[in-house]
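Trainee: build me a model:
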Amino acid sequence: MDLRQLRYFVGIVQAGSLSRAANHLHVAQSAISHHLAQLESEIKKPLVTRGSKGIALTEAGTVLYRHAEAILRHIDFAKQDAMTTLAVPSGRVAIGFPSALSSILGYELFVQMRHAYPQIVLHLTDGNSSLLRERLDNGRLDLAVLFLGKSERGLAVEPFANEELFYVSAEKKSRPISLEEAASQPVLLPGPGSGIQKTAREAFAQRGLDLTVIGEIDSMVALRRAVAAGLGNTILPWAAIGDGESVGKLHHRQFSDFRLIRPVALCSSEVSQRNPAIEAVASTLKLLARKLIEGRRWHGVTAMETAGSHLDNKPSG
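Mentor: Presented below is the predicted three-dimensional model:
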């Protein structure tokens, strides 16, 4: 097994077929097929299955793809580190944001990085917490913002803020709502892999209450539209409420008897090295978050050193 074989294999998976991979990699399809056959012979298992719509990974192929992509990224990091010695940070850095925070943090970070570190190519992505964690574990992301308050096995966690969740609906009401009242109303939530659903269910369960979930929508755009149309209410941070056509159509209320607080942390894999480019993105993001909080542009959030606990059962006043 060599690096060329791994590059060709990753190229096949990402292209979806051998012919498209050959075009993208600028090699003959026969060479692609030959190296794939060598890999399968060495592993003694098929890595892909071929069909009319292209290739599909086998179980063994899925495992190899995860490792191959991580190996190739480590090699790229090694090259970048050597090239940036005694020079300005440069190279590609991939960072993931939860969908609820991507609009307020992602764009602002991109602008800051373009001004301060134009040699860094920043790749932004968003998704639910479980998806970001998976991509961080398999090396597809260098950094991810996750809702964790402490380090976990294999993961370096740097909490930098605490964020409050609110009850959100199309009704123009501002008075706080109790958990019991909220539990009796139909709600729409992001899927079970999201930090929002996890935090909300924990809070309601502590009071012996169940949420009346009538649907799960991972897309923030679709979720906001559904709530604005009156199809159900939801639980969201302030940052996820006011965006695009939903501005002015959604109204948020605090919970009167239980503050839903979750930690916000910058995370990276313990097994991967953070080169100067990754460190530059990390420091810029933490500084940006503080500026947004202190400038009152990120509402319902406090810097970690002055914020409360993960789940605060005291009324917010």
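
Trainee: going forward, measure contacts between C-alpha atoms and count neighbours the same way
Mentor: Noted.

Trainee: where's A70, which helix or strand?
Mentor: helix 59-83 (DSSP states H and E).

Trainee: ok, and what's touching the helix or strand following that helix?
Mentor: Downstream of helix 59-83, the next assigned helix or strand under DSSP H and E is strand 91-98. Contact with strand 91-98 is made by 80, 105-106, 119-129, 132, 140-146, 277-278, 281, as judged by C-alpha atoms under 8 Å, 6 or more residues apart in numbering.

Trainee: one more, for comparison:
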Amino acid sequence: MNFQHLQAFIHVAEAGSFSKAALLLDVAQPVLSRQVRALEVDLRETLFTRTGRGVALTEAGRQLLAHGHAIVQSVDQARQALHGQRSEPLGRVTVGLPPSLARRLTQPLVDGFHREMPRARLAMVEGFSMHISEWLSSGRMDLGLVYTPEPDPDIEIRPVLQERLCLIGPAAALAGMDGVRFADLGRFPLLMPQRGQIFRKLMEAQATLSQVQLDVVWEVSSVPAILDLVRGGYGYAALTDSALRGQGLDASLAEVPIHSPQIISTLCLVQSATKKAPPLVRRTAELLQRLALEVCAVESGRL
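Mentor: Take a look at the predicted model:
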């Protein structure tokens, strides 16, 4: 049985007329007539009787119409299933997460990825923004979250949200403070990552403009290690709200916003701008952006 002929028969039966069906399908009536006639020859049955207003189904025609609807529905379901399989993301995607957010994003990202893309594989790498940008440029990574990336024609940058830098220190030392002026930061011994890391670049750029001498006493390229040293009384840190919350709540530490001026860092989603992103990377990027907004909603709402 020719499926196209079966579809032609169903359209004529539902329209009650060859001319109406031909008009709805935008085909010539003789073509439709030949298709239905070929079906009748194949089945060795007469499917229609002509009336003054069109055509009526014979008993064989009524039986075939019932089967025909089921056949067309089954074919449509098969097509949808195959299309869904083709469009379902497959393969492996590598995502870079900054230390300030990695702990808070890892489980939600794994949960969402497993739920939405069960046939794909996800790899996550933690790294500072400068490293994630380098890995993305070299092809070692598919996409990531970075803070205030440098413009690069090879990298597509999509701003997600803004976060302010805060002074983080022992709770007892910061008790009663509702903020700290940038001009006063020179009296705080600071624990900061190595030169080139984005938070340090933002701080040093503003220090130059404000003519403030920052007292960097230790260089440590690990957010958990920086916070451990702050707990140990070795100094203070200048990090985002999410950096502290990303390591879990800790009553021994406190944060106060840096102001006059505020130091703002923009969290961005980055991916290659030189090659078309496959469905897996596009879907993962959408999921990652959505989760980052959810996780940082409290912090971003304070700006």
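
Trainee: re earlier: may I see the ChimeraX selection of the buried members of the contacts of strand 91-98 of the first structure?
Mentor: A single ChimeraX command selects the buried members of the contacts of strand 91-98 of the first structure (16 or more other C-alpha atoms under 10 Å):
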select :80,105,106,120,121,122,124,125,126,127,128,129,132,140,141,142,143,144,145,146,277,278,281
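
Trainee: now, the contacts of strand 91-98 of the first structure that are in helices?
Mentor: 80, 129, 132, 277-278, 281 (DSSP state H).

Trainee: columns distance to V13 of the first structure on top of the residues you listed, output as CSV?
Mentor: Listed next are those as CSV, based on distance: C-alpha to C-alpha, whole Å:
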residue, distance to V13 of the first structure
Q80, 25
S129, 24
L132, 20
A277, 28
I278, 26
V281, 29
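
Trainee: what's the most distant pair in these?
Mentor: Q80 and S129 (28.5 Å; C-alpha to C-alpha).

Trainee: the strands in the stretch 151-300 of the first structure, which residues?
Mentor: 155-169, 186-189, 212-216, 234-237, 251-253, 259-269 (DSSP state E, counting those that start in this stretch).

Trainee: mean neighbour count added to these, as a markdown table?
Mentor: A markdown table is the format used below for those (neighbours: other C-alpha atoms under 10 Å):
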| stretch | mean neighbour count |
| --- | --- |
| strand 155-169 | 22 |
| strand 186-189 | 21 |
| strand 212-216 | 14 |
| strand 234-237 | 24 |
| strand 251-253 | 21 |
| strand 259-269 | 24 |
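
Trainee: so which of those is nearest F9 of the first structure?
Mentor: Comparing the strands of the stretch 151-300 of the first structure by C-alpha to C-alpha, strand 259-269 comes nearest, at 24.1 Å.

Trainee: list the helices and strands the closest one packs on?
Mentor: In terms of contacts (3 or more C-alpha pairs under 8 Å, 6 or more residues apart in numbering; DSSP states H and E), strand 259-269 of the first structure is packed against helix 129-137, strand 143-146, strand 155-169, helix 195-206, strand 311-312.

Trainee: ok so, going back, contact partners of the helix holding A70 of the first structure?
Mentor: With contacts defined as C-alpha under 8 Å, 6+ apart, helix 59-83 of the first structure is touched by 3, 6-7, 9-10, 13, 45-48, 90-91, 138-140, 272, 275-276.

Trainee: which position in the first structure pairs with G235 of the second structure?
Mentor: Applying TM-score structural alignment, one finds that G235 of the second structure aligns to G232 in the first structure.

Trainee: make that C268 of the second structure, sorry
Mentor: In the first structure, C268 of the second structure lands on A265 (TM-score structural alignment).

Trainee: circling back to that earlier point, report the buried residues of the helix holding A70 of the first structure.
Mentor: Neighbour-count burial for helix 59-83 of the first structure flags 61, 64-66, 68-73, 77, 80-81 (criterion: 16+ other C-alpha under 10 Å).

Trainee: okay, those residues in CSV with distance to R114 of the first structure next?
Mentor: Converted to CSV, the buried residues of helix 59-83 of the first structure look like this (distance: C-alpha to C-alpha, whole Å):
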residue, distance to R114 of the first structure
G61, 37
L64, 35
Y65, 32
R66, 30
A68, 30
E69, 27
A70, 26
I71, 28
L72, 26
R73, 22
F77, 20
Q80, 18
D81, 20
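
Trainee: which of the helices and strands packed on strand 259-269 of the first structure sits closest to P237 of the first structure?
Mentor: Checked against C-alpha to C-alpha, the stretch from these lying closest is strand 155-169, at 4.4 Å.

Trainee: in the second structure, what range does the closest one match?
Mentor: So strand 155-169 of the first structure sits over residues 155-169 in the second structure, by TM-score structural alignment.

Trainee: mean per-residue distance, the matching stretch versus the first structure.
Mentor: Superposing on the first structure and averaging over aligned pairs (mean C-alpha distance after the TM-score superposition for the first structure), stretch 155-169 of the second structure comes out at 0.7 Å.

Trainee: out of the strands of the stretch 151-300 of the first structure, the one nearest S41 of the first structure is which?
Mentor: strand 259-269 (31.9 Å).

Trainee: mean deviation of the closest one from the second structure?
Mentor: Following the fit onto the second structure, the mean deviation recorded for strand 259-269 of the first structure is 0.9 Å by mean C-alpha distance after the TM-score superposition for the first structure.

Trainee: centre of the chain to that strand, how far?
Mentor: 12 Å (C-alpha atoms, centre = their mean, to the nearest Å).

Trainee: with stretch 258-272 of the first structure instead?
Mentor: Its chain's C-alpha centre and that of stretch 258-272 of the first structure lie 11 Å apart, by C-alpha atoms, centre = their mean.

Trainee: surely A22 of the first structure touches Q29?
Mentor: Yes - contact criterion C-alpha atoms under 8 Å: A22 of the first structure and Q29 qualify, at 5.1 Å.

Trainee: more crowded one of these two?
Mentor: Taking other C-alpha atoms under 10 Å, A22 of the first structure and Q29 do not tie; A22 has more neighbours (20 against 15).
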